[in-house]
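Peer 1: coords please:
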Amino acid sequence: MILYYLLLFSSAFLAATILPFYSEVVLFALLRDGGDPIVLVSIATLGNTLGAVVNWLLGWYLLHFQDRRWFYFKPAQIERAQRWFQRYGFWTLLLAWMPVGGDALTLIACIMKVRLWLFLLLVGTGKALRYISVVYLTAWAPV
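Peer 2: This next block holds a predicted model:
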């Protein structure tokens, strides 16, 4: 069973990075095989949230290049976007689970100076809710 947990964690971790991976399929299969939903959701959420932290760190790394001439955004643009994101945009991290755009949100979050504790709280909550919905959809799926 440990191997299945590692497979789920790995697929969830990779799915949160910019790589095209779908951990819901693995979760669905393990649930259909009788896996404990609480344990499986916990493992998938942890893996997926930690994968999103990789994107957050990449955003932090990109900020080191903001003084370079080739860097796309000007400092004034970054400051304005950071103020807006801090005021309105951090709630969008609840949508970081989305297959399209979710990875970009997690990358932009660090550029927009979202604190890691807030990032973990919002991203983890959104991703946990997604995996919980997979549990409920699995229960309704025909055998």
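
Peer 1: can we go C-alpha only for contacts and neighbour counts from here?
Peer 2: Fine.

Peer 1: and Ala96, what does it touch?
Peer 2: Counting by CA atoms under 8 Å, 6 or more residues apart in numbering, Ala96 touches 102-103, 105-106, 123, 126-127.

Peer 1: thought Phe90 was touching Lys113?
Peer 2: No. Look at Phe90 against Lys113 with CA atoms under 8 Å: they stay out of range, at 9.8 Å.

Peer 1: that older thread, of the contacts of Ala96, which is the nearest to Val25?
Peer 2: Lys127 (14.8 Å; CA to CA).

Peer 1: now the other sequence, so there's something to compare against:
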Amino acid sequence: MLAIIVNYWLGFWLYEKTKNKLSSSKTGTKSLEYGHKHGYFILLFTWLPVIGDPLTLVAGVLRLKFVWFLIVAGSLRIARYYFLTLVV
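Peer 2: Sure thing, here's the model as predicted:
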């Protein structure tokens, strides 16, 4: 949970540097495209292992509201780890 909060605030505070860094990678570019196109809808995919972390960074870059970010992304992260504990 702390990781998604840190990613969000890094994207929010370091807007230009983060946007340039995301634009230079393939996953980051796709994340930015999806973020601009779908907005809050991208938060539904933050539970995914590979693409979830760049999406939390993109949420900060796009300046999505932190409360909604925390509710959606945080609850999905908790659900992901809860499900993993049930499986294992």
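
Peer 1: any idea how many residues pack against Phe66 of the second structure?
Peer 2: With neighbours defined by other CA atoms under 10 Å, the count for Phe66 of the second structure comes to 15.

Peer 1: what does it correspond to in the first structure?
Peer 2: In the first structure, Phe66 of the second structure lines up with Leu116, judged by TM-score structural alignment.

Peer 1: and the gap between its match and Arg87 of the first structure?
Peer 2: Computed as CA to CA, to the nearest Å, the Leu116 of the first structure to Arg87 of the first structure distance reads 16 Å.

Peer 1: same check on Thr125 of the first structure?
Peer 2: Distance, Thr125 of the first structure to Arg87 of the first structure, using CA to CA: 20 Å.

Peer 1: what of Gly59 of the first structure?
Peer 2: Distance from Gly59 of the first structure to Arg87 of the first structure, by CA to CA: 19 Å.

Peer 1: so the two - more neighbours on which side?
Peer 2: A count of neighbours by other CA under 10 Å puts Gly59 above the other of Gly59 of the first structure and Arg87, at 20 against 10.

Peer 1: that one in helix, strand or coil?
Peer 2: helix (DSSP: H, G, I helix; E, B strand; the rest coil).

Peer 1: wait, it touches Cys110, no?
Peer 2: Yes. The pair Gly59 of the first structure / Cys110 is scored as a contact, 5.1 Å apart, by CA under 8 Å.

Peer 1: understood, closing this out.
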